[in-house]
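*Asks:* Quick one: sequence plus predicted model below, questions after.
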Amino acid sequence: MNKELIINSSATGVDIALIEDKKLVELHREANDNAFVVGDLYLGKVRKLMLGLNAAFIDVGYEKDAFLHYTDLSPYVKSLLKFTQISQDWKAPEIYDFSRFSVEPEIVKSGKINEVLSGKPNILVQILKEPIAAKGPRLSCEISLPGRFVVLTPFNDIVAVSKKIHSSDERRRLQKIIDAIKPKNFGVIVRTAAEGKNTAELHDDLNALVAKWKDIQQSLKGAAAPKRILSEQGKTTSIIRDLLSADFNKIVVNEKNTYDEAVGYIRKVAPEKVDIVHFYNQAAPIFDTYGVTKQVKHAFGKTVSLPSGAYLIIEHTEALHVIDVNSGYKSAGNNQEENSLQTNLEAAEEIARQMRLRDLGGIVVVDFIDMKLPDNKKKVLEAMEAHMKLDRSKHSIVPISKFGLMQITRQRMKPEVIIKTEEVCPTCNGTGKVGSSIILEDEIYNTLEYLFSQGHKKLDVLVNPIFHAFLTKGIWSKKRQWSWKFKQLIKITPNNTLNLVEFKILNEEGDEIIL
C-alpha cells in the first residue's frame, strides 16, 4: 500500500490529508489556536464531585469544566496525586530523582470518586477526548507519553508488547530489551512500529520520553491550576509519528516552517526516509494539485456513489449514525443473492473509508441489502473487519442481524469532520417548494395592468430564462395575449440573475420600476 501525506498550511491552521493508494482516507484539521488536544497534559483543579455519576468536574481552563470518571482515574491515581503535590512544592533548583519516588497502593476498581479526590486537590490530567459540541474535554489520569516505538506509562513497572506483533520470538526479544533498559517506576508499551528495531533505536526513543517526563516535573514546579503543562506535538508531527512506515512514500508540504518541522522530525527518527518530504511552492492550491479537493467534494455529501452504480446514504441523528446501502443500477447477473453480496462487499470497503474520513463515532448502524445465505452474511462481516483493520480508532463490529443490520461502535477522540457540500436553495430557502407558476403569471399580469393604468408604455418584463420560455411559447403565447389585452407593446427578456419566482419591470428608458 502506498501512503501519501498532503499538508496544506494556511493563515488559520493546517489541513492534513492522508491518501492510501490514491484514495483519501483521513482528513485532519489543526487550528493555529487549537488547545485541549488529545494527549495534552494539564494541571487541573477539582471543582465538583458528582457521587451519582461517580465522577468529578475538573477546571482545566476551558469554558466548561472537564469530565473525569472514576474508571478513567488509573489504578495509580494516588501516586499521581502525590507526584503532583511533590512536584509543585519541590524547592530545590534541580528536579528530584523520579527513580526514588515511592509508589502508593493501587485503588480498587469498584471504589467511589469521593474516596480518592476528597478535599478537591490539584491533579495532573491528560486530555482523553477533545471538547465536542456543548461538552467540555474528557480527562484521564492514566498518563501516557507516546513515542515512535514505545509508550511510557509512569508509576508502574509493566512491560507490554503490541498484540499486532505476531511472532512470539520477536515479542520475547523486545520484552527482553525493554526489561534491560527501562528506568524504575516506568511502565513501557512496545508499539507495532518497534518490530525489528535494535536496542539503540529503542533506547533513544525511551530516553526522549524520559526527558519529556522530566520537563513535566519542571513545569509543575510552582504551577497554579489551571495550567497546560505539556502540549502534544503538532498534528503534523504526531500523524507522521503514528503512521510512518515502509509503505509511506511521500509527504508534501506547502509551508516552509511546517516543512522544516517534518524534515527535522523524520531526520531524527528515520533519517533514511528524509527524502520522501517534498516542499510544494506552485501557484495552484496543493489540495487541488493532488486531487484532495475533488475527493472531498465527492465524499462528504449525504449520498456517496460507488464505482458500480450502487450508492450509500449517510444520515446523522442525535443517538447514532445510519448508513443505508442501495444497489442503484448495479447488476452482477440474474442471481439476486449474488448481486446483493457483490454490492455489500463493495459498500463495506467504502463504509470503512467513510468512517475514518468523517471520523464517525459512537454507534453506526449499516442497513445492508438483504441476503438470505448465512455464508454471504459472514463474507460481508469478514470484509468489514478486514477493511477496518486500517482504522486506528478502537472499534467493535457486530455480525449482521436477521433484519440485515450491522452495528458498529467506534471511538471518536475529536469532533466529527463535517464539510458541507450543499447549500440552501436561494429560491425556496430550503423548504423544497417554490411559488406556483400560475401565481407568478397572475402577479406579473396584475402588475402590468396597474402600470398601464398609470400611463406607462412599452414595458420590458425581466424573468428567469425558464419562465421566459413558458411566457413566450407558442403562436398565441402569454406575451401576445397580454399585448392584445392591454393594446400595448410588451417585451419579455430572459435574465440569468433572477431566480425562478422573481421578475423585474423596466420602463421605456430602461429603468426599473419599483412598486
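*Replies:* That came through fine.
*Asks:* For the rest of this, base every contact and every neighbour count on C-alpha atoms.
*Replies:* Noted.
*Asks:* host element of H387?
*Replies:* In the assignment (DSSP states H and E), H387 maps to helix 374-388.
*Asks:* Against which helices or strands is that helix packed?
*Replies:* Contact partners of helix 374-388 among helices and strands, from 3 or more CA pairs under 8 Å, 6 or more residues apart in numbering; DSSP states H and E: helix 336-358.
*Asks:* for the helix it packs on, packing partners?
*Replies:* By 3+ CA pairs under 8 Å, 6+ apart, helix 336-358 packs against strand 23-31, helix 374-388.
*Asks:* Now do the buried residues in it.
*Replies:* Buried residues in helix 336-358, counted by 16 or more other CA atoms under 10 Å: 337, 339-358.
*Asks:* same question, stretch 240-256
*Replies:* Neighbour counts over stretch 240-256 (16+ other CA under 10 Å) mark 240-244, 248-255 as buried.
*Asks:* okay, pairing it with this:
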Amino acid sequence: MKQMIVHCEPDTIQMALIEDGRLVEYAAERGREQSVVGSFYKGRVVNVLPGMQAAFVDIGLKKNAFLYVDDVLHPHLEKQPKNKPSIAELLSVGQELVVQVMKEPRGGKGARVTTHFSLPGRCMVFMPKSDYVAVSKKIQREAERMRLKMIGERLRSGEEGIIMRTVSEDEPVESVAGDLEMLRMEWERIMERAHTSESPDLLHRDLGILQRFLRDAFDPLNDELIIDRERDAKEAECYLSDLVPGVKPQMRVYEGKNHIFQAYGVEEQLKSGFSRQISLPGGGTIVIDQTEALTVIDVNTAKYIGGDNFEDTVTRTNLHAAREIARIIRLRDIGGIIIVDFIDMEEEEHRHEVIAAMEAGIRKDRTKSFVVGWTKLGLLEMTRKKARESSAAPYSRTCTSCGGTGIM
C-alpha cells in the first residue's frame, strides 16, 4: 500500500509518495510556476535552421520553443521517409502549427516541442496520429499483453494510436473504452480551439500537480490519500469520482497540530534524501554530485566491515547501494546521463547481480529509465528521461560564498 501525503499552502502544493514507509517520490508546484510539459500551443515558426535540422517556434513563452526535425516527421517510424528531408522542406517562416511541450524551458533554453501529440489518461496514452497500439513493458503476462493489444486495435479508429498503461492490466473493456472516449473529446476540444485562435495561444494545459499524481501514481482501491486542506481534498474527491466512477477511495483531511510532513516522517526523509552523502542500511555510503552534463554517484564501504570475505563485503555494499540509488534517482527526479562508481568486484556474476538489483529498482519508477551497462573503466552507465525541472530546484539556490563548488 502507498500513502500520498499532500501539503497545501496558498500558492504551493507539495506531494510526497510513501511506499512501505519509505519516501520514493516528491514534487512541488507553485501556482504561478505551473509546469508547461504536456501543454498544447498554437505557435508560429520564426526561424528555420537547416544546418541544425530544427526550427524555433513562438508559442508565447519568454523563449522561443525548439522543434527538431524528428518531431515533425510521422510519429510511426515505419511511415517516415527512408532519407530524412531537410527541415526547410517541412516548415517555413510564418507557418502556424499546433505543438505540444515535451521538455520544460530550463536555464537559457526554451521549451522543446513536438507534433507527436499524446494525451495521458488513467488506462492509456492516446496519440491521435501515431497509428499503432503498444502495451506497457511493466505488464509481463503475455496473455494479458495480447488481450490489451487486441482491445486497443478494436477500439482505435483511423490513424489513432494507443499505449496501454500499467494500470490497464486486468481492467474491463468498458473502463478502457470510457478512458479512450474521454481523451478523444479532449483532443477534439483542442483542435476546435486551434481552428479559431490566433498564434501564439495556449490551447490546453496539462493537469495540475495534484491531479497528475492521482492519475499516474494513485491506486484508488489500495492507496491512501491524506491532505491538510479541506478545499483541495474535495477537489481530489471530485476528480477521483470522475476518473474511477463508483469507487470510494481511502482519503482524509489531516487535522493534527504538527506539520503534516513531520507527522508522517516526510520531512526527515526529505533532508536525508536530498543530502550529498547518504548512508546505506548496512553502513556504506553513496555520494551524489550533479553537473550540467551528467550525475555522478560514488559508492563507498565507509563503516560497513562485512564478514571475512572481502568480495562478499563489497558485493553486499553494492547491492544495498543499487537499491538505494534507484530510490534516490526517483525521489530527486534526476534525469539525463547517470554514472555510478560502484566498488570494484572481481566476479562477473556479482556484477550481474548489481545490474539486476538496479533494474528491479527502476522498474518501480514511472519515468522511463535504462541501464546501459558497465563501461571499460568499470562504471555503471544509465539514463533517465528528463522532462520537468527538479522538484527541489525552485527551493534551492547556489551558495554565494563558494559558487556551488563546495570549496572555499
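*Replies:* It's in. Worth saying up front: this structure is predicted, and the values here are computed from it rather than measured.
*Asks:* List the ones among the buried residues of stretch 240-256 of structure 1 that fall in helices.
*Replies:* Counting by DSSP state H, the buried residues of stretch 240-256 of structure 1 place I240, R241, D242, L243 in helices.
*Asks:* before we move on, the earlier item: now mean neighbour count too, for the helices and strands packed on helix 336-358 of structure 1, in TSV please.
*Replies:* Formatted as TSV, these follow (neighbours: other CA atoms under 10 Å):
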stretch	mean neighbour count
strand 23-31	19
helix 374-388	17
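*Asks:* Could you check how far the aligned residue in structure 2 for L230 of structure 1 is from R189 of structure 2?
*Replies:* Under the alignment by TM-score structural alignment, L230 of structure 1 pairs with H204 in structure 2. Per CA to CA, to the nearest Å, H204 of structure 2 is found 9 Å from R189 of structure 2.
*Asks:* Which one's more surrounded, the two?
*Replies:* For H204 of structure 2 versus R189, neighbours defined as other CA atoms under 10 Å are more numerous around H204 (20 against 13).
*Asks:* ok, that one touching V37?
*Replies:* No: here H204 of structure 2 does not reach V37: they are 10.8 Å apart, not a contact under CA atoms under 8 Å.
*Asks:* can you count the residues close to T291 of structure 2?
*Replies:* 7.
*Asks:* Just give me the match in structure 1 for it.
*Replies:* Alignment note: T291 of structure 2 maps to T317 in structure 1; criterion TM-score structural alignment.
*Asks:* got it, and E104 of structure 2?
*Replies:* Aligning on TM-score structural alignment places E104 of structure 2 opposite E130 in structure 1.
*Asks:* Its match against R138, yeah?
*Replies:* Yes: in this structure E130 of structure 1 lies within contact range of R138 using CA under 8 Å: 6.8 Å.
*Asks:* What segments of the stretch 401-515 of structure 1 are strands?
*Replies:* Using DSSP state E, counting those that start in this stretch, the strands of the stretch 401-515 of structure 1 run over residues 405-410, 459-463, 490-494, 503-506.
*Asks:* Tell me which residues touch W482 of structure 1, please.
*Replies:* Contacts for W482 of structure 1 (CA atoms under 8 Å, 6 or more residues apart in numbering) come out as Y445, I490.
*Asks:* go on, the one 4 residues further on?
*Replies:* Going by CA under 8 Å, 6+ apart, F486 of structure 1 touches E449, F452.
*Asks:* any idea how far Y445 of structure 1 is from it?
*Replies:* Distance, F486 of structure 1 to Y445 of structure 1, by CA to CA: 10 Å.
*Asks:* And V325 of structure 1, by the same measure?
*Replies:* As judged by CA to CA, V325 of structure 1 and Y445 of structure 1 stand 49 Å apart.
*Asks:* Let me have the helices and strands packed on helix 336-358 of structure 1 in JSON lines, extended by distance to I158 of structure 1.
*Replies:* Shown next, in JSON lines, are these (distance: least, CA to CA, whole Å):
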{"stretch": "strand 23-31", "distance to I158 of structure 1": "33"}
{"stretch": "helix 374-388", "distance to I158 of structure 1": "29"}
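*Asks:* out of those, which comes closest to S305 of structure 1?
*Replies:* S305 of structure 1 lies closest to strand 23-31 among these, at 14.2 Å (CA to CA).
*Asks:* Let me know the angle separating the closest one from helix 336-358.
*Replies:* For strand 23-31 of structure 1 against helix 336-358, the angle by axes from the mean of the first three to the mean of the last three CA atoms, to 10 degrees is 20 degrees.
*Asks:* how much does strand 23-31 of structure 1 stray from structure 2?
*Replies:* Strand 23-31 of structure 1, aligned to structure 2 and superposed, deviates on average by 1.1 Å (mean CA distance after the TM-score superposition for structure 1).
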